[in-house]
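Undergrad: Need coordinates for the below:
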Amino acid sequence: MGKILVTGGTGYIGAHTVVELQNNGYEVVIIDNLSNSDIKILTQIETITGKKPGFVKLDLRDKSLIIEFLKEHTDISGVIHFAASKSVSESVKNPLLYYDNNISTLVNLLNSLSDKQVNFVFSSSCTVYGEPDILPVTEQAEIKKAESPYGNTKQIGEEILKETANATDNLKVIALRYFNPVGAHQSALIGELPNGVPQNLVPFITQTAIGKREQLTVFGDKFDTPDGSCIRDFIHVVDLAKAHVAAIKRMEAKQMAAAYEVFNVGTGNGYSVLELIHTFEKVTGKQLNYRIGPPRDGDIVKIWGDVSLAEKELSWKAENDLTSMLSSAWAWENYINNNPLN
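TA: Now for the predicted structure:
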């Protein structure tokens, strides 16, 4: 099996993907600047898989460091690129941070890899669709003006990758447009571990339930949805991680129909924020202290995906339901509360 470079590999989705890669026999080396993750995650990965992945602390905004890294790792055959800032609300408040961290890092990485034959999986997002006209949204849907700088960086990133892949024989790219990853590994040894106040819904739910946060805010309850709250397609992070492995295998088997491909990765089901909260309460027996707040800038009202293309072409399918997602997230919260990494 080849050596896979995973940028942002100590982060939430990255760590779960490293586990799945190693479980499938791949050698993994991680680049991460640890801005929103913890180095101790490497030990957790080793406990799960029996092997600690390679690791280099590196900021992809420094191209010279990437070049030096690649000189020492000449046998890299694939790259899975997670390293990016990922909060919609934060991107609205600080757009330059997002353009610097999400776009310049991608360009630096591609420039550094330009003389290598590389299979490249890009961590994209359903935010590229904006507010879709038709649901479920397919890969052929119109790419509208992004609702946030974060979403715009994913649109720009896809454009850069598509144009670069079409201009060279060295680069093959699969962009995975995924929906809302939640949950944790079944071992409860890795999960979502945000630094500071969580930007995503489920860790805020679990931290409120366990007492780390006083109250959870639901941003809006007057939208055009059955209960007034936003609707999302939530996917278990382990299912999402397995999709990345499937993408690498598709490229290795030379099954791609073009140099650049894109796939939706979700469950194909939409759940509202309030539905998620009530399901968590039912699954865990914990009552959540939450309030209704004003809508946030940049938020999409409702979106869920048509994932039939990924199921067909990647031979992949999401297997975990909402109960599994939330129970695993709660198990992780309890684990990390009793065994803090920091």
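
Undergrad: C-alpha only now, for contacts and for neighbours.
TA: Noted.

Undergrad: And the helix or strand containing Leu96, how far out from the chain middle?
TA: Secondary structure from DSSP states H and E places Leu96 in helix 95-99. Its chain's C-alpha centre and that of helix 95-99 lie 18 Å apart, by C-alpha atoms, centre = their mean, to the nearest Å.

Undergrad: Return the residues in contact with Lys172.
TA: By C-alpha atoms under 8 Å, 6 or more residues apart in numbering, Lys172 lies in contact with 118-120, 165, 251, 259-260.

Undergrad: Name the residues of the next helix or strand after the helix holding Leu96 that come out as buried.
TA: Later in the chain than helix 95-99, the nearest helix or strand by DSSP H and E is helix 105-112. Within helix 105-112, the residues that count as buried by 16 or more other C-alpha atoms under 10 Å are 105-110, 112.

Undergrad: So which of those residues is the closest to Ala146?
TA: Nearest to Ala146 out of these is Leu106 (C-alpha to C-alpha; 18.8 Å).

Undergrad: Here is the second sequence; please produce its structure so I can put it next to the first one:
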Amino acid sequence: MPRTILVTGGAGFIGSHTCVELLRVGHEVVVLDDHSNSCPEVLERVAKTAGRPVAAAHVADVRDRRALDEVFDRHPIDAVIHFAAKKAVGESVRIPVTYYDINVGGTTTLVSAMHDHGVHRLVFSSSCSIYGNATTVPLTEDSPAAPTNPYATTKWTCERILADLCRHVPEMRVLALRYFNPAGAHPDGELGEDPRGVPNNIMPFLTQIAVGRRDELSVFGDDYPTPDGTGIRDYLHVMDVADGHRAALDHIDDEPGMRVLNLGTGRGASVLDLVTVFEEVTGRPIPYRVTARRPGDVAELVADPTKAMAHWGWTARRDLAAMCRDAWNFQQRNPYGYAP
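TA: Next comes the predicted model:
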């Protein structure tokens, strides 16, 4: 059933692709984004890709309660998807207080505004980093939380706050999606990952090297207990992530309270595996240099995605080659990202 969905951080990498998917299936979308790590032009591209625009776009910080009240007063919001947060592991180690302020403070301000305006459906953008240094993989939703950096701790803290909220507010429905490493771009090349400054994620670093904007990739450590010594991650196409949020909205009323689901492929790839696939897909060499481990990183994070399949019929449909191909297509079409 079509609903009006507020998407915080809707102009960001995952947010923009999710907006396209929501518009595609008939929802009305209201975006709130402060553009601290996104570009306003993205929403024009969302409209082009989806065939229709978002209903409204508000430029504001998710911690701004007055701005949130205005959004809820002006639009008949049925549910919220909350992406707006800082997300870089290494940066969070350097500026932990900022991460707690934005990620935790933004979430509590948002749910307070939701509750006061009678909105009780929330899809929360969580993270596999919550699992930390896992002793066994793949990781199920019941694997113990053991965050190793402030970013992961903020996500785990938000989950605990939301779970407690659901215990005290019976009408609340929360789905926390712990997705693994989103990568790729929309296949049409209009939307992709365009971080400001030096990328914190590996895929845009690879594409920027391939297009000539950067010289080499820094591989943070080759002494992990993995087959080639580099970290292993479960890379997930951003279009599959967007589809996971669409599915979450479809099923948010299935049960009351707080639920947690992994979104992943169940297949891990090391940093060097990813470099090899990227070179094969693009035909571009990727020079790299091994450096020291990055504080807060762990050896391996791979999802067990069977719960999402069993409950929703959701499964990741795109492989690592598709992620590389679509990310490279976006970079070729937009050598300097969304900049004119």
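
Undergrad: Can you lay out the buried residues of helix 105-112 of structure 1 as JSON lines showing distance to Ile277 of structure 1?
TA: JSON lines is the format used below for the buried residues of helix 105-112 of structure 1 (distance: C-alpha to C-alpha, whole Å):
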{"residue": "Thr105", "distance to Ile277 of structure 1": "36"}
{"residue": "Leu106", "distance to Ile277 of structure 1": "36"}
{"residue": "Val107", "distance to Ile277 of structure 1": "39"}
{"residue": "Asn108", "distance to Ile277 of structure 1": "40"}
{"residue": "Leu109", "distance to Ile277 of structure 1": "39"}
{"residue": "Leu110", "distance to Ile277 of structure 1": "41"}
{"residue": "Ser112", "distance to Ile277 of structure 1": "44"}
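
Undergrad: now the helices for structure 2?
TA: Shown for structure 2, the helices assigned by DSSP state H span residues 13-24, 41-50, 65-74, 89-94, 96-99, 105-116, 150-168, 202-210, 238-251, 271-282, 306-312, 320-333.

Undergrad: packing partners for the fifth one?
TA: For helix 96-99 of structure 2, the packing partners by 3 or more C-alpha pairs under 8 Å, 6 or more residues apart in numbering; DSSP states H and E come out as helix 150-168.

Undergrad: so how much does the helix it packs on differ from structure 1 once superposed?
TA: Its aligned residues in structure 1 lie a mean 0.6 Å from helix 150-168 of structure 2 after superposition (mean C-alpha distance after the TM-score superposition for structure 1).

Undergrad: hmm, who's touching that helix?
TA: For helix 150-168 of structure 2, contacts defined as C-alpha under 8 Å, 6+ apart pick out 86-89, 92-93, 96, 99-100, 103-104, 107, 126-127, 129-130, 132, 145, 147, 172-174, 176, 257-258.

Undergrad: now that helix and helix 105-116, what's the angle there?
TA: Calculated by axes from the mean of the first three to the mean of the last three C-alpha atoms, to 10 degrees, helix 150-168 of structure 2 forms an angle of 20 degrees with helix 105-116.

Undergrad: Where in structure 1 does helix 150-168 of structure 2 fall?
TA: Using TM-score structural alignment, the residues of structure 1 aligned to helix 150-168 of structure 2 are 149-167.

Undergrad: in the matching stretch, what's buried?
TA: 149-155, 157-158, 161-162, 164-165.

Undergrad: From the chain's centroid, how far away is that stretch?
TA: The answer for stretch 149-167 of structure 1 is 16 Å, by C-alpha atoms, centre = their mean.

Undergrad: go on, stretch 125-138 of structure 2?
TA: Worked out by C-alpha atoms, centre = their mean, stretch 125-138 of structure 2 lies 15 Å from the chain centre.

Undergrad: likewise stretch 291-311 of structure 1?
TA: Using C-alpha atoms, centre = their mean, the offset of stretch 291-311 of structure 1 from its chain centre is 15 Å.

Undergrad: so where is that stretch in structure 2?
TA: Aligned by TM-score structural alignment, stretch 291-311 of structure 1 falls on residues 289-309 of structure 2.

Undergrad: That stretch: which residues count as buried?
TA: 293, 296-308.

Undergrad: again, but for stretch 192-206 of structure 1
TA: In stretch 192-206 of structure 1, counting by 16+ other C-alpha under 10 Å, buried: 192-194, 198, 200-206.

Undergrad: how long is it end to end?
TA: 10 Å (C-alpha to C-alpha, to the nearest Å).

Undergrad: just to revisit the earlier point, got a quick PyMOL command for the buried subset of the contacts of helix 150-168 of structure 2?
TA: Per 16+ other C-alpha under 10 Å, the buried members of the contacts of helix 150-168 of structure 2 correspond to this PyMOL selection:
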select buried, resi 86+87+88+89+92+93+96+99+100+103+104+107+126+127+129+130+132+145+147+172+173+174+176+257+258
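
Undergrad: which one in structure 1 is aligned with Asp61 of structure 2?
TA: In structure 1, Asp61 of structure 2 lands on Asp59 (TM-score structural alignment).

Undergrad: out of the buried residues of stretch 289-309 of structure 2, which are inside strands?
TA: Members of those lying in strands (criterion: DSSP state E): 300-301.

Undergrad: mind putting the buried residues of stretch 289-309 of structure 2 in CSV, distance to Phe13 of structure 2 included?
TA: Formatted as CSV, the buried residues of stretch 289-309 of structure 2 follow (distance: C-alpha to C-alpha, whole Å):
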residue, distance to Phe13 of structure 2
Arg293, 26
Gly296, 23
Asp297, 22
Val298, 24
Ala299, 25
Glu300, 24
Leu301, 21
Val302, 21
Ala303, 21
Asp304, 24
Pro305, 22
Thr306, 25
Lys307, 25
Ala308, 22
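
Undergrad: quick revisit: closest to Ala331 of structure 1 out of the contacts of Lys172 of structure 1?
TA: Phe120 (32.8 Å).

Undergrad: And that closest one, what's its match in structure 2?
TA: So Phe120 of structure 1 corresponds to Leu122, using TM-score structural alignment.

Undergrad: Make sure its match is actually in contact with Phe83.
TA: No - with contact defined as C-alpha atoms under 8 Å, Leu122 of structure 2 does not count as touching Phe83 (10.8 Å).

Undergrad: Can you tell me, leaving aside adjacent residues, what's nearest to Asp32 of structure 1?
TA: Gly8 (4.7 Å; C-alpha to C-alpha, 6 or more residues apart in numbering).

Undergrad: ok, that neighbour to Gln287 of structure 1 distance?
TA: Gly8 of structure 1 is 34 Å from Gln287 of structure 1, by C-alpha to C-alpha.
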